[in-house]
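[1] Requesting a structural model of the entry that follows:
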Amino acid sequence: MTALFTKVYEQEVLNYKTHLEILGYSPLTVKEKYLYLKAFFSYLEEHKIFVLEEIESKDIAGYYKALQQKISAVTGAPLTGESIQGRMRIIQKYFSYLIETGILKKDPASAFIFSSETQVRERVIFTQQQIRELYGVSRNLQERTILNLAYGCGLRVGELVRINREDLNLQENVVIVEKGKNNKRRLIPITEKVKEELQAFIFSIEDERSIGSSQALFYNTENRRMQAGSFVRILKNMLLKTESGKKMPAETLRKIGMHTLRHSIATHLLENGMSLERIRCFLGHDHIETTEIYTHIHTDQLKNITR
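    Predicted coordinates:
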């Protein structure tokens, strides 16, 4: 990336980098925000804007249009809408930081709303009481194990499909996701209670599965690796046994999937005070902006749910 010529901008990106590090963001996230802010300042220099106080809303709008024309150096294709929105949210948060620290009196980005497609899509979130109900109606070790992994460990449905018995390192009390999204590996700690339930489930299926066959953790009725549709059916059958599930509108029920459990644990962790950065690591998100979706859910959607 081209170096910045304006000393003010060069110092600003360094100051903001230090600010993010103090907040506890991971090195990868800090680097991403640092580089994207630097790219924005480089655009301003190209357009003869060299002072923070001179940045106007039209300049931010111009940069947004420039990103829409930009070709990714990695893919060789135009930037995706989600990527553009993510970059613009970084800039918007930077200006909020300038206002909070008193560096600027007026926020030129305040008139914009940069939302990713995943943010605006409505999400169904189980309350903590509904989760307790699901555990209460789980009638066997398989159902409880699905809840422990999909909710308790926040696994994606594809990760549930691919998980093998060897991925449960119960001696170290961790679940290993060998190939998450973008083939990213992560370790998820589990409690003693979950460990005991996983041990019991593995013991219950050992007699049914030969050692030389597939090491899948979950099997369907045809003795094959369980697929996404089967997980969803099991979840919905459990939900319909709960009091809240029986009252759930059909339209809402149609939106329920294994992702609902993943979104729910993320929201509940946020409610219970866990930092966004720790939730990001737990879920295996590459970018903190993806995790920040749950801040939106927590403040806007959950306030309408009766607990």
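
[2] all contacts plus neighbour counts: C-alpha atoms, from now on.
    Noted.

[3] And the helices in the stretch 1-150 of the chain?
    Along the stretch 1-150 of the chain, the stretches classed as helices by DSSP state H, counting those that start in this stretch are 7-23, 27-46, 57-69, 81-100, 117-120, 128-137, 141-147.

[4] Another sequence for comparison is provided below:
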Amino acid sequence: MKWNNYIKDYQSYLRIERGLSKNTIENYSFDIERLCLFLENNQIDVSPVKIKDETVQQFIYSVSKEVNARSQARIISGLKSFFNYLVFEDYRNDNPLELIETPKTGRKLPDTLSVEEIDALIAAIDLSSNEGERNRAIIETLYGCGLRVSELVALRISDLFFEEGFVKITGKGNKERFVPVGKFAQRYIEIYQTEIRTKLNIKKGCEDTVFLNRRGGQLTRAMIFTIIKDLAVKIELKKKISPHTLRHSFATHLLENGADLRSIQLMLGHESITTTEIYVHLDRSFLKEVMHSYHPRK
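    Got it, this is the predicted structure:
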């Protein structure tokens, strides 16, 4: 089977033409590799150009026994994308997943933190260490600007426009947006830059990176997850949180205080307003308050 060649071409397409991140490309590739493993285990020798609908349906059926509906939907979506690419490149005339329905998963609303819980997280940071000042700036930036963790670790000094009150963010698909930066985030970034970062032995290639590890290199996504998880344990927070929880809290708190969805969409960098609606859940009391405040027949 010549799956590897097609997969490599597809990965190049995702990287160059669609501008997807390394992590996203790896997730797409994993779905295809899982199909390849199924074919190998069942001794089905067929190329991606010749594979039939029935074979793919057998694979999806086997997957449905192992994973939940959300994971199954992700796998189907990933494979549809791959075969759509093969159709686009004239390797195939049809997509073998065209008639396969994606299972309904509903909307999973992630936990959000209250302002008091965010304050407690920040208060738990040990500011006696160099990492403490950095971590405070990180938490304030994630929450104050609503950034994805990948956007935070890639943030550059040359992206900071504090006089204008903005930071320039390079998001998914290398799309740039300007996000307002609050006074708390700005203040703590400046403290970290002047008091801590200047003392580091900065590695080559990281001179323009805002947040660095203690060895002067770029922070990883995993490090940010660990920082937040450790703080949650420290304050005995029962919720399961991640860097994305701060992004979700940013959007939720803006909406609850009167911001419109379109503005939040622009700040989060969502292509579709429906994505923003998924992130931003409302309790019924807030909806009732909006109704009474703004509807002419309240």
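
[5] Superposed, what's their TM-score?
    Aligned and superposed, the two chains score 0.55 in TM-score terms (TM-score structural alignment, normalised by the length of the second structure); 191 aligned residues with a Cα RMSD of 3.4 Å.

[6] Now do the contacts for residue 193 of the second structure.
    Shown in contact with residue 193 of the second structure (Cα atoms under 8 Å, 6 or more residues apart in numbering): residue 210.

[7] what residue of the first structure takes the place of it?
    With TM-score structural alignment as the criterion, residue 193 of the second structure lines up with residue 202 in the first structure.

[8] To residue 252 of the first structure, which of the helices of the stretch 1-150 of the first structure lies closest?
    Minimum separation from residue 252 of the first structure across the helices of the stretch 1-150 of the first structure (Cα to Cα) falls at helix 128-137, 14.2 Å.

[9] Report the mean distance between that closest one and its aligned residues in the second structure.
    Compared with the second structure after fitting, helix 128-137 of the first structure has a mean deviation of 1.6 Å; criterion: mean Cα distance after the TM-score superposition for the first structure.

[10] by contact count, what packs against that helix?
    Contact partners of helix 128-137 of the first structure among helices and strands, from 3 or more Cα pairs under 8 Å, 6 or more residues apart in numbering; DSSP states H and E: helix 228-239.

[11] what range in the second structure does the helix it packs on sit on?
    So helix 228-239 of the first structure sits over residues 221-232 in the second structure, by TM-score structural alignment.

[12] Quick check: buried residues in the matching stretch?
    Residues 221, 224, 227-229, 231-232 are the ones in stretch 221-232 of the second structure that count as buried (16 or more other Cα atoms under 10 Å).

[13] average distance between that stretch and the first structure?
    Mean deviation for stretch 221-232 of the second structure: 0.9 Å (mean Cα distance after the TM-score superposition for the first structure).

[14] can you list contacts of that stretch?
    121, 124-125, 135, 149-150, 153, 238, 241-243.

[15] Of these, which pair is most distant in space?
    153 and 238 (26.5 Å).

[16] what about the two, which has more around it?
    residue 153 (20 against 8; other Cα atoms under 10 Å).

[17] Figure out the helix or strand that the alignment partner in the first structure of that one lives in.
    Alignment note: residue 153 of the second structure maps to residue 161 in the first structure; criterion TM-score structural alignment. If you go by DSSP states H and E, residue 161 of the first structure is part of helix 157-162.

[18] Would you mark the buried spots in that helix?
    157, 159-162.

[19] Also stretch 121-128 of the second structure?
    121-122, 125.

[20] Pull the contacting residues for the closest residue in space to residue 97 of the second structure that isn't next to it in sequence.
    Nearest non-adjacent residue to residue 97 of the second structure, counting by Cα to Cα, 6 or more residues apart in numbering: residue 80, 6.0 Å away. Counting by Cα under 8 Å, 6+ apart, residue 80 of the second structure touches 95, 97-98.

[21] Just the buried ones from these?
    Taking 16+ other Cα under 10 Å as the criterion, what is buried in the contacts of residue 80 of the second structure is 95, 97.

[22] Centre of the chain to the helix holding residue 161 of the first structure, how far?
    Taking Cα atoms, centre = their mean, to the nearest Å, the mean C-alpha location of helix 157-162 of the first structure is offset from the chain mean by 16 Å.

[23] How about stretch 207-224 of the first structure?
    Stretch 207-224 of the first structure sits 31 Å away from the centroid of its parent chain (Cα atoms, centre = their mean).
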